[in-house]
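[1] Just need the structure, nothing else, for what follows:
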Amino acid sequence: MHASESRAPPLRAPTVASQTERSLTPASPTIHPSWRQVSFEEQATVLRENLAEVLEKEEEWSQAAQTLAGIDLDSGVRNVDPAYKLRQNVRIAMLYLEDDDPISAEQFIKKASSLMGAAKDELPGSCQPLLRAVVLERILRRDEVELFGGTLKPHQRALLPDSTTVLDCAVMQHNLLAASKLYNNIYVEELGALLGVTPERAEQVAADMMQEGRLQGSIDQVASLIHFADREEPLVPWDARIKALCCRVNDIVDAFTEHPEASANARAGGGGGVGG
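    Now for the predicted structure:
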């Protein structure tokens, strides 16, 4: 008998098979670091918008505004639409107004106004005059306020205990600050007419703003007159220096007039200075 030969199983072609398997295995994509950052910022934006919406429904106005303000609108990684920036800044400003914080609101109103040129068609026409007036620190007219108020939601027009709205209070305080830049003083009755409120209400608003450090001035209750703090004009220091120099020159001329020998010595020792 012939010894049975042990035959090994046929060998597979490892090279071809491995190449085929490798070709069927999906390659892990190479993600650029900036793409990851863009994705992270977009997700963070969505989360902040959703959280702000929840806070707004709970009437946590200031927290909602701060949440939206945390969105990076000036990121150098992703391109943010100017219209989106504009809407966000207006929304943040309105939330601060809802919380009776016109100072914080004004900061975002000015930001929104600077974006009006890039996204002017995205902003309701009723908003543009008011935003422009705020930036220019001009007194807001009643018709401008009414047009802007028409864009507010019902809860944003809710009445406060004194039968005014948050917008009314914000406009009143803005107009009072604008008036302080136009007048050195004003009678309480005239201020009330300017603000569209009673003289008593105008005086109370001015007193509150002065106490909070938001308005510089004083109130003369006897004369019913409000004095705004003096604002030094840009040319006042320059005029003062010129006046001081002229006075110094006059002093020198007077000294030479009283002591002519000093004038003669000065000319003799001056090496041919100003001739007589």
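
[2] From now on I want contacts and neighbour counts done on CA atoms only, so please keep to that.
    Will do.

[3] Return the set of buried residues in the longest helix seen in the chain.
    In the chain, assigned by DSSP state H, the helix with the most residues is helix 33-57. For helix 33-57, burial by neighbour count (16 or more other C-alpha atoms under 10 Å) applies to 38, 41, 45, 48, 49, 51, 52, 53, 55, 56.

[4] do the same with stretch 133-144
    By neighbour count with 16+ other C-alpha under 10 Å, stretch 133-144 contains the buried residues 133, 134, 135, 138, 139, 140, 144.

[5] So residue 241 versus residue 103, what's the distance?
    For residue 241, the distance to residue 103 equals 37 Å [C-alpha to C-alpha, to the nearest Å].

[6] ok, now residue 45?
    Distance from residue 45 to residue 103, counting by C-alpha to C-alpha: 25 Å.

[7] Over to residue 156?
    Per C-alpha to C-alpha, residue 156 is found 18 Å from residue 103.

[8] you'd agree residue 222 is in a helix?
    No - read with DSSP: H, G, I helix; E, B strand; the rest coil, residue 222 is coil and lies in no helix.

[9] And what about the residue nearest to residue 38 when sequence neighbours are not counted, helix, strand or coil?
    Of all residues not flanking residue 38 in the chain, residue 78 sits nearest, at 5.9 Å (C-alpha to C-alpha, 6 or more residues apart in numbering). Using three-state DSSP, the structure places residue 78 in coil.

[10] quick one more, to check against the first:
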Amino acid sequence: MSESGQSFLEEVKKNLTEISNSKTPSQRPPAYLAILRDILAQPASVLPSNGQYSLKEAVSVYLAYTALSDTNATGGNLVVGRQVLRDFDEAIVEAGKKHRDGQKDDAMTDSKTISAIADEDVQIEILESALEQLQPRVLSFEEQANTIRLHLADTLENAEQWIEAARVLQGISLDSSHRFVSDLHKLRIYVRIVRLLLEGDDAVGADTMLKRASLLVHNIPGVMSSSFGISNNPTLQEAWAKMSEEEKIEAKTLGLQFKLSQARIYDSQRRFAEAANRYHEVSYVTEIDEAERTMMLSAAVTASILAPAGPQRSRILATLARDERTASLPQHTILTKTFLDQIIRPNEIKSFEKILSPHQLASLPKSEQDLIRHVRSSKDKQNGDVAMSGEYEEDKESSRTGPSTVLDRAMMEHNIIAASRLYVNITLNGLGRLLDLHSLAAETMVRRMIVQGRLKAEIDQVAGLIVFHEQKSREIGLAAGAASGAAGGKETEQAKQEQGQGEDDDLSTVYTRRWDANIAKSASGVEEVCARLRARGYLKV
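    As a prediction, this is how the structure comes out:
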């Protein structure tokens, strides 16, 4: 350390000691603050060598001789130490802002005359050092330490150091026995930590913090409860009446941030069905900017397409396909084809791949079991074993043993569902060629979907066939309708309409006609029940 720097620190110590000895408790905080402002205003050239660490050392000396000294941190003088820490945090914020603004106004200012506090990294160093000094006495200065942590988190967030900012906020004591902390304040901190961790791509940590937040969201009116839910809950109604307008607005904002964070976590965890529901729900909130609502809707469509093929995915796709806003999205074409259970071609998959996020294109681990079975089958062929039903045609068999990415798996499962709508049965080799998979890998995918209840089919390994139950039952229904005369003719016509084989053979209206048929059937049942009630005198028109 240079002589000028050493003399500067010695002078600071001397002045602070003199104030502690000569001033009354009420006079000390303003006198301390004047010295702190003088320290923060010093240019880096006046301080000891290396302005960043020298200023940190000067501030460390200031805290040691003021807030953390035995004179101001014990007994009745503890209130002085707390006031000094409050003034300290405000002075850091004020000095940083003042010098940043001054630097913008005068771009030609000599760097030697600019205070070191203008540097964002210097502020981070100072605040981290202050928290380290406060740690041994944190029980005495808990509230002041939390305030400094919030300031440090703001600075780190501005510097886009997301994970570090989240860790600083995690150090805030929210379950203190020394002071009351409202549920709204706890939720504010938890949701902010979740959002910072998501920005830093730490979905596991974000999920942990979101679970803590989920314990609070139903206790705060306006966060998850609608106006109807609040009016039917006396406790929430009373709490809502006590909240200020600012708190009500904040509660609603936190609720939206919670739902969006939940959707992003589901998305990162590849729980695409749940993510699509959450994104779509948020896209209807009118308080959100129109551009952001469109982004949420686009994310919902993408997640629904990547969701595991099955009944749940079909319901989500139906909801999104009927949403008029999806017509303007780039995914509209592939959304329509997935909704109508049509085969997705490789070129369409490549176009869709361009708009996906990295985690939606993550590689999947190869199935060791499938690889072993593939090797064994290859050896069998080399040894002259005869395969049944032409299952192993060497010129047509793919070498792929499973989907390689998340997108691959979603599209293959969808094409299996699409095949079940087109065929009564299909050979394992034929399905393998459709999916560009080895027949054993295709069989494994079908088997898994059957076990999970996402596909109604059976596998005939002797014949090398997959028999789709849903399509088979439709064919039986059509045959029975054709043999039942005039009454059967109506059923056949209805069955043809369900299949999209009526006069208007437009696939885009298949599900609309099926929906209309279900409504007509329900209405007929209601009329029959009403007729019976009228006949017995229970219903009067």
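
[11] just to revisit the earlier point, residue 241 and residue 103 of structure 1 - which one has more neighbours?
    residue 103 (16 against 11; other C-alpha atoms under 10 Å).

[12] Mind giving me the packing neighbours of the helix or strand encompassing the more buried one?
    When elements are assigned from DSSP states H and E, residue 103 of structure 1 belongs to helix 102-114. Contacts defined by 3 or more C-alpha pairs under 8 Å, 6 or more residues apart in numbering; DSSP states H and E place helix 102-114 of structure 1 against helix 82-98, helix 128-135, helix 166-182.

[13] where exactly do the strands run in the stretch 1-150 of structure 2?
    With strands called from DSSP state E, counting those that start in this stretch, the stretch 1-150 of structure 2 shows none.

[14] Do you have the helices of the stretch 151-276 of structure 1 handy? List them.
    Along the stretch 151-276 of structure 1, counting by DSSP state H, counting those that start in this stretch, helices occupy 166-182, 188-195, 199-211, 236-258, 260-269.

[15] mind checking how far the first one is from the chain centre?
    Spelled out, it's helix 166-182 of structure 1. How far helix 166-182 of structure 1 lies from its chain's middle: 17 Å, per C-alpha atoms, centre = their mean, to the nearest Å.

[16] Tell me the residues of structure 2 aligned with it.
    Following TM-score structural alignment, the partner segment of helix 166-182 of structure 1 in structure 2 covers residues 406-422.

[17] From the centroid of structure 2, which residue is nearest?
    Nearest to the geometric centre of structure 2 sits residue 264, at 1.4 Å (C-alpha atoms, centre = their mean).

[18] Tell me the residues of structure 2 aligned with the one helix or strand residue 15 of structure 1 maps to.
    Take DSSP H and E as the rule and residue 15 of structure 1 turns out to sit in helix 14-24. Alignment of helix 14-24 of structure 1 against structure 2: no match, by TM-score structural alignment.

[19] returning to that earlier point: from the chain's centroid, how far away is whatever helix or strand comes next after the longest helix of structure 1?
    Per DSSP H and E, the first helix or strand lying C-terminal to helix 33-57 of structure 1 is helix 61-69. The chain centre lies 15 Å from the centre of helix 61-69 of structure 1; the measure is C-alpha atoms, centre = their mean.

[20] Residues touching helix 61-69 of structure 1, excluding its own?
    If you take C-alpha atoms under 8 Å, 6 or more residues apart in numbering as the criterion, helix 61-69 of structure 1 is touched by 48-49, 51-53, 55-56, 88, 91-93, 95-96, 98-99.
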